[in-house]
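pasted the sequence and its predicted model underneath.
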Amino acid sequence: MHYQVTDQETHLAKNPHHIFNINIIITHLFISMIILEIGSTVTLLVIPFLSSLVLAYIYFHGKKVQQKGSWFVSAHWALAWQRSKTLLISYGIALVMVLLYVLIDTLFPGGFSMNDFSAEGTQTNLGEIITIRFAALVIFLAVLITFLQTGISVYDAGKGIIDPKIEKVLSRNSDSNAEIGEGDDEVHHKGKKQLNSKETDNSDA
């Protein structure tokens, strides 16, 4: 849905999405690469911890924006928080997987190890490797999906667009940005006013 917005509102509406994606780039790309080079597997827990601090900022700052900002800007902060919850859920699933492995390994020590057939008689802990890989896969999928979605949201914010379903999270009132209609550059919803291509171009101008 296209909304009647000012240039300042479109600029401010992009901020939560920029923060979300910068957080992903720094924590899940750069910091994870550094940890894999010089740290241990356990040190990887630093990544979701640091990321969660940024996601918490998105939540609390979004609440402040709702008190003093326009509905359109507040809606984009709310949308960024919805994406943040997806990422936090992936962290939770990964943590549960690791804790289950630790519990099983404590009850049955060495049960997931394989002999390396080396002269030193060392063993590889297959349970730890499999658990870490699957936990990382869960987080990777969440990161990939939300990163792509957020990139689209940056474009939408610049065009004065947001999915009207966000009203389920942040209700509208008489002071909310006026609806213009749904253009060709977005998903259409039943019962919503539709814009033709010319009207869409005019609303983006």
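That came through, no problem.

all contacts plus neighbour counts: C-alpha atoms, from now on.
Noted.

what about residue 169, how many neighbours?
A count of nearby residues for residue 169, using other C-alpha atoms under 10 Å, gives 11.

scratch that, residue 87
25.

what of residue 11?
By other C-alpha under 10 Å, neighbour count at residue 11 equals 15.

that one and residue 141, how far apart?
Going from residue 11 to residue 141 by C-alpha to C-alpha, to the nearest Å gives 29 Å.

and residue 198, how far from residue 159?
As defined by C-alpha to C-alpha, residue 198 lies at a distance of 15 Å from residue 159.

the helix ranked longest in the chain - contacts with which helices or strands?
Counting residues, the longest helix found in the chain (DSSP state H) is helix 71-107. For helix 71-107, the elements it packs on are helix 7-23, helix 46-68, helix 126-158, judged by 3 or more C-alpha pairs under 8 Å, 6 or more residues apart in numbering; DSSP states H and E.

looking at residue 198 and residue 159, which one has more neighbours?
residue 159 (22 against 10).

contacts only, for the more buried one.
2, 10, 204 (C-alpha atoms under 8 Å, 6 or more residues apart in numbering).

ok, so of those, who is nearest residue 121?
Closest to residue 121 out of these is residue 10 (62.7 Å), distances taken as C-alpha to C-alpha.

restricted to buried residues, select the contacts of residue 159 in ChimeraX.
Applying 16 or more other C-alpha atoms under 10 Å to the contacts of residue 159, the buried members can be selected in ChimeraX as follows:
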select :2,10
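
including distance to residue 136, could the contacts of residue 159 go into JSON lines?
Listed next are the contacts of residue 159 as JSON lines, based on distance: C-alpha to C-alpha, whole Å:
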{"residue": "2", "distance to residue 136": "37"}
{"residue": "10", "distance to residue 136": "35"}
{"residue": "204", "distance to residue 136": "40"}
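
I'd say residue 66 and residue 74 touch.
Yes: under the criterion of C-alpha atoms under 8 Å, residue 66 makes contact with residue 74 at 5.1 Å.

which residue of these two possesses the greater neighbour count?
residue 74 (24 against 17).

thought the more buried one was touching residue 62?
Yes: at 6.5 Å, residue 74 and residue 62 qualify as touching, with contact defined as C-alpha under 8 Å.

which of the contacts of residue 159 sits closest to residue 148?
Looking across those and measuring by C-alpha to C-alpha, the closest to residue 148 is residue 10, at 19.3 Å.

A further structure is provided below for comparison with the first:
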Amino acid sequence: MIITLEASAEERRSAKAPHELFTVNTVIVHLFFSLAMIKLFNMGMNLAIGSSIALSFFIIVYTFFRTKKSKQDDPYLVYLHWQLSLNRYKLLIGAYVFYFLVNSLSLVITTDAPASMDGSNIMDSILSLLGVVPLFFAVLISVVLGSGSMFNAGRGEVDEKLSQKYPQ
């Protein structure tokens, strides 16, 4: 159930900031940055995605520390939205772990394909795509969640369960 907290226009605008950062991280960093690395710099897909994950990790760390600071310094609505944004990164982190686990399988899986068929290259491609698909869906889901949260923040709304989990 969604509850509305008393908040000024400035507080509601500040509460949108963590979701804007979250959306920038999911859209710009994961979609556009990795695509630009592949197309403009002719990087391999794994290297480009790894670079975008590394950049995203720095944004997640910033969000973690900003949430801790927000708990002490900001109004309750703003803090709750920083906390919500931080909680939403769990989905992406899970997708990162899955991506790295699947891609690391290429270190232990060997193929008996002749050199002319380049079996290891085929296996790397299959594992790469297998790791990217859940990551792509996690990014898409995150974009939808982030924009919905941005709308709620602009109206001064939070989920009642979130406010109970993180009391004032």
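Nice, thanks for sending it over. This structure is a prediction, so every number in the text was calculated from the model and none was measured.

could you get me the TM-score between them?
The TM-score (TM-score structural alignment, normalised by the length of the second structure) is 0.89; 162 aligned residues with a C-alpha RMSD of 1.7 Å.

which of the three states applies to the closest residue to residue 120 of the second structure other than its chain neighbours?
Take residue 120 of the second structure and drop its neighbours on the chain: the residue closest to it by C-alpha to C-alpha, 6 or more residues apart in numbering is residue 111, 6.3 Å away. Residue 111 of the second structure carries the three-state label coil when classified by DSSP: H, G, I helix; E, B strand; the rest coil.

show me what contacts residue 111 of the second structure?
Listed by C-alpha under 8 Å, 6+ apart, the contact set of residue 111 of the second structure reads 119-120, 123.

closest to residue 26 of the second structure out of the residues you listed?
residue 123 (27.9 Å).

what number of residues lie near that closest one?
Residue 123 of the second structure - counted by other C-alpha under 10 Å - has 16 other residues nearby.

please apply the same query to residue 78 of the first structure.
Neighbours of residue 78 of the first structure (other C-alpha under 10 Å): 23.

possible to save the contacts of residue 111 of the second structure as a markdown table with distance to residue 17 of the second structure?
A markdown table is the format used below for the contacts of residue 111 of the second structure (distance: C-alpha to C-alpha, whole Å):
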| residue | distance to residue 17 of the second structure |
| --- | --- |
| 119 | 47 |
| 120 | 45 |
| 123 | 42 |
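
nearest to residue 150 of the second structure, of those residues?
Distance ranking of the contacts of residue 111 of the second structure against residue 150 of the second structure, using C-alpha to C-alpha, places residue 123 first at 40.7 Å.

name the nearest residue to the closest one, sequence neighbours excluded.
residue 106 (7.0 Å).

ok, the aligned partner of that neighbour in the first structure - contacts?
Applying TM-score structural alignment, one finds that residue 106 of the second structure aligns to residue 101 in the first structure. For residue 101 of the first structure, the contacting residues are 127-128, 131, by C-alpha under 8 Å, 6+ apart.

and residue 101 of the first structure, how close does it get to residue 32 of the first structure?
The gap separating residue 101 of the first structure from residue 32 of the first structure is 22 Å, by C-alpha to C-alpha.

same thing with residue 5 of the first structure?
For residue 5 of the first structure relative to residue 32 of the first structure (C-alpha to C-alpha), the value is 39 Å.

the two: who's more crowded?
Taking other C-alpha under 10 Å, residue 5 of the first structure and residue 32 do not tie; residue 5 has more neighbours (23 against 18).

for that one, which non-adjacent residue is closest in space?
residue 160 (6.1 Å).

nearest residue to the aligned partner of residue 58 of the first structure in the second structure in space, please, no chain neighbours.
In the second structure, the residue paired with residue 58 of the first structure is residue 63, using TM-score structural alignment. Excluding the flanking residues, the one nearest residue 63 of the second structure by C-alpha to C-alpha, 6+ apart is residue 86, at 6.3 Å.

aligned to that neighbour, what sits in the first structure?
Looks like residue 86 of the second structure aligns to residue 81 there (TM-score structural alignment).

can you give me the distance of the aligned partner of residue 4 of the second structure in the first structure to residue 114 of the first structure?
Counting by TM-score structural alignment, residue 4 of the second structure corresponds to residue 2 in the first structure. Using C-alpha to C-alpha, one gets 59 Å for the distance from residue 2 of the first structure to residue 114 of the first structure.

same check on residue 1 of the first structure?
57 Å.

one more: residue 33 of the first structure?
From residue 33 of the first structure to residue 114 of the first structure the distance is 27 Å (C-alpha to C-alpha).

circling back to that earlier point, thought the match of residue 86 of the second structure was touching residue 60?
No: using C-alpha under 8 Å, residue 81 of the first structure is not in contact with residue 60; the gap is 9.5 Å.

so for the two, which residue has more residues nearby?
Shown here are residue 81 of the first structure and residue 60; by other C-alpha under 10 Å, residue 81 has more neighbours (22 against 12).

can you pull the contacts of the more buried one?
With C-alpha under 8 Å, 6+ apart, residue 81 of the first structure has these contacts: 55, 58-59, 62.

ditto for residue 151 of the second structure
Residue 151 of the second structure touches residue 16, counting by C-alpha under 8 Å, 6+ apart.
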